[in-house]
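Undergrad: A structural model of the following input is requested.
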Amino acid sequence: MAIEIKAPAFPESVADGEIAVWHKQEGEAVTRDELLVEIETDKVVMEVTAPEDGVIGKIHAREGETIQGQQLLATLEPATAGAAAGGASGAEAPADTAANTDTGGAEATMGPAARQLVEEHKLDAATIKGTGKGGRVTKEDVLTHLREAPKATPAPAADKAANKPVSGKPATADRLPQVPAEATGERIEKRVPMTRMRARIAERLLEATRETAMLTTFNEVNMAPVMALREKYKEKFEKTHNGTRLGFMGFFVKACCEALKRFPEVNASVDGSDVVYHGYQDIGVAVSTPGGLVVPVLRDADFMTLADVEAAVRDLGLRARDNKLTIDDMTGGTFTVTNGGVFGSLLSTPILNPPQTGILGMHKIQERPMAVNGQVVIQPMMYLALSYDHRLIDGKTAVQFLVAVKDLIEDPARILLQL
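TA: Next up, the predicted model:
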């Protein structure tokens, strides 16, 4: 009897999803827990795997179709049924299976981020060793393959000549010209549909700017004390906490937790005409992924140690990169921290993540001349930006909150002593 393969149940915050890519087609053999299809929602990419060994029957939801939770996606013929049906052509079945393994196996077990890199660099997916679950090729595997591959593999002159356009037109119709646009006068454009996640991000950003009275206040913090602390204890910290590295995010998350206790308005959220004050600190940490910016949440961050925060942030970042985050990972959050400094941003105005009323922006550490006790001293400084909803938070409260974070970072012992 055929087994129905259905979409997972979507939480209330997710209305529907879209079939992103089928990794198996009708008639293909699959094994238990093998990836079949990826479903893209406005928050995460969900993976549906095979419940047992068998052969894909009819696919009911094609790529690009919008689906609901628990909707029928395809049917699966169990392995026993498939073997019985194929008894008459047993000599041909092994050859077909081998062909599928050799030509499509690597690409079929590859995430969207990894596939994009493979296509961009024109790599042979079969030569990349997968370290993910079930041999799945991850983005990190592709990057490792690129690092270990020869730096340059120049094409023969004959191949270059073959690809050269004639009369200003591409050599082939299915790929872009191999010469600069200036040489042919052509202006290349490419139109692709916006992904559901990117569309949802755009919608949320417009919602934040349209429905909140957003204002940003700035300050700067001397990072020398934290940097000295990291330099002194980073090796011992890493050995003590099983390889967890001591970074800056842990200090800022803990400083924000302490400041949020002092200024509960910044930890509140707006629900219609009501204000919801949260007696806990669930800190969202903005993470950049190939599909867009996501904000997984550290639950009860106030009760986490620095090592817990650093380990959790790293884990969330890796899972975000490999599209392994769940809806629960990104649901809730009372305050958000985003670090544009990792990309070199010196100053920015972060946008609120509704219904939250505050978001802290960290930036690049830049050495600047500062006046210290009447002397000009070069110090590693970082600009901090706090965007807040002025409907609930007054300017005085916002400034005092940011100063509290600044004081805690400039004297890290206060975080431990809760001073």
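Undergrad: from here on, contacts and neighbour counts on C-alpha atoms
TA: Will do.
Undergrad: Do a quick rundown of the helices in the stretch 251-400 of the chain.
TA: 306-321, 395-410 (DSSP state H, counting those that start in this stretch).
Undergrad: Phe237: neighbour count?
TA: 16 (other Cα atoms under 10 Å).
Undergrad: need the contact list for Phe263.
TA: Thr397, Phe401 (Cα atoms under 8 Å, 6 or more residues apart in numbering).
Undergrad: I'd like to know how far it sits from Met249.
TA: To Met249, Phe263 is 21 Å away according to Cα to Cα, to the nearest Å.
Undergrad: Give me the distance from the strand or helix carrying Glu238 to the chain's centre.
TA: Secondary structure assignment for Glu238, by DSSP states H and E: helix 224-240. Counting by Cα atoms, centre = their mean, to the nearest Å, helix 224-240 is centred 28 Å from the centre of its parent chain.
Undergrad: Now the second one, please; I'll put the structures next to each other:
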Amino acid sequence: MTVEIRVPVLGESVTEATVGQWFKKVGDAVVKDEPIVELETDKVTLEVNATESGRLEEIVVAEGEDVEVGALLGQLLAGGAGNTSAPAEAPPEEPAAVAAPATPAPAATPPAAAPSSAAPALPAAQKLIDENGLNPASITGTGKDGRITKGDVLEAMENGGSSPAAAPTAPAASAPAPASVSAAPSGPRSEEAREERVKMTRLRKSIANRLKDAQNTAAMLTTYNEVDMGAMLDLRAEYKELFLKKHGVKLGFMSFFTKACIAGLKELPAVNAEIDGDDLIYKNYYNMGIAVGTPTGLVVPVLRDADQLSFAEVEKGIGELGKKARDGKLSMADLQGGTFTITNGGVYGSLMSSPILNPPQAGVLGMHKIQERPMAVNGEIEIRPMMYLALTYDHRIIDGKEAVTFLVRVKEALEDPQRLLLDL
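TA: The predicted structure is shown next:
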């Protein structure tokens, strides 16, 4: 029986995707629920799994091509016997058995050693490994049966824990190789070496379009302030161990900033509003978008009803969303429905910047690096841990007085964290 592989429903307002990678070739065996093809939308990357076991009979849409929801991607022959990885490795073993028929034991040894020399990786993880020249043996797999997941590869890349796969094989190269390497710098570089043309991913195109639309549509203006982080740092230092012991999560800055923003949004509802045609929609719920940088681009997963969450629940929720973003496991629902966004350029060392709105939201708060600076305190100069804050807002909805007041309220709450606990 032939089973069609079609583009699934991708989510609200998402009508098309790009075929990122086929994990199987025509004729390959497929197991039910195994990923067959990866699709890139303008928000997330998702895998299409096999609905039946069998053999991949046909690939209709090639990698890099755009498809609409419901489009036919390929066909699967259910129950059909396909090519597997085991037969592919059999030929190298057979000559060894012929050359040494009296010693069958050594011939059986290489297959047993092969898995240990190269840890098994899921298709999406293997793609990242190949693209970045990583050594899978240096990556610890956390998936089922120790398989390497996409998240394992991304974590290894962030920690610098992976070594280039080519490094161990370089000494084994033939003698002419070093000569060609040494000769390369002496001649002029080719045009191919000077430039590299790479097709934009759908996510990158989406980011570019949304940011440009925000500039073209909203009347964006940014107001700045600075906050003394001393009280918050002292509070965290005093309670971080007890907080971690009780809740199983670290007490970070994001829970304080989230709670401070919610307090400001409740007082100044225009900052939590949006424009819909000729109407203003004031939202009495607080879904906080938390910008997260990933190897494929910036995404903004949403922490829903954050006003109803405790500090620990906020920290856990943000941690889970961040991990899903880095692992490429965010769903469409994780990215929809935000009413206000917080972005932290400080993690990259930014001292000050002007964030761009995330439409249709009317406000975005930019956090930055904590920098010790000399400040005048009660007529004396003190060295204080200071952070610049930036609020970019849609001036069509929010007046300057409302924007400045909101940022002052955030500043007051952060400089006196007890206000958040007392709802002041």
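Undergrad: where does the TM-score land?
TA: The TM-score (TM-score structural alignment, normalised by the length of the first structure) is 0.86; 394 aligned residues with a Cα RMSD of 2.9 Å.
Undergrad: Point out the other elements, helices or strands, that the helix holding Glu238 of the first structure touches.
TA: Applying 3 or more Cα pairs under 8 Å, 6 or more residues apart in numbering; DSSP states H and E, one finds that helix 224-240 of the first structure contacts strand 375-389, helix 395-410.
Undergrad: I would like the residues contacting the last one, please.
TA: Among residues not part of helix 395-410 of the first structure, those counted as contacts by Cα under 8 Å, 6+ apart are 217-226, 251-252, 255-256, 259-260, 262-263, 266, 384, 386, 388, 414-415.
Undergrad: The helix or strand just after that helix vs the second structure - mean distance after superposition?
TA: Downstream of helix 395-410 of the first structure, the first helix or strand assigned by DSSP H and E is helix 413-417. Superposing on the second structure and averaging over aligned pairs (mean Cα distance after the TM-score superposition for the first structure), helix 413-417 of the first structure comes out at 0.8 Å.
Undergrad: quick one: helix 413-417 of the first structure aligns where in the second structure?
TA: The alignment of helix 413-417 of the first structure onto the second structure (TM-score structural alignment) spans residues 418-422.
Undergrad: Over to stretch 296-305 of the first structure?
TA: Taken onto the second structure by TM-score structural alignment, stretch 296-305 of the first structure occupies residues 301-310 there.
Undergrad: Off-centre distance for the matching stretch?
TA: That offset, for stretch 301-310 of the second structure, works out to 19 Å (Cα atoms, centre = their mean).
Undergrad: List of residues touching it?
TA: Contacts to stretch 301-310 of the second structure, defined as Cα under 8 Å, 6+ apart, come from residues 258-259, 262, 285-292, 314, 317-318, 321-322, 325, 330, 334-338.
Undergrad: and what of stretch 73-83 of the second structure?
TA: With contacts defined as Cα under 8 Å, 6+ apart, stretch 73-83 of the second structure is touched by 1-7, 27-30, 52-61.
Undergrad: Same question for stretch 130-137 of the second structure.
TA: Outside stretch 130-137 of the second structure, the residues touching it (Cα under 8 Å, 6+ apart) are Ser116, Ser117, Ala118, Ala119, Ala121, Ile129, Ser162, Ser163, Pro164, Ala165, Ala166.
Undergrad: how about the third one, what does it touch?
TA: When you say that, I think you mean Ala118 of the second structure. Counting by Cα under 8 Å, 6+ apart, Ala118 of the second structure makes contact with Pro136, Ala137.
Undergrad: ChimeraX command for the buried members of the contacts of stretch 73-83 of the second structure?
TA: In ChimeraX syntax, the buried subset of the contacts of stretch 73-83 of the second structure is picked out as below (16 or more other Cα atoms under 10 Å):
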select :3,4,5,6,7,27,28,29,30,52,53,54,55,56,57,58,59,61
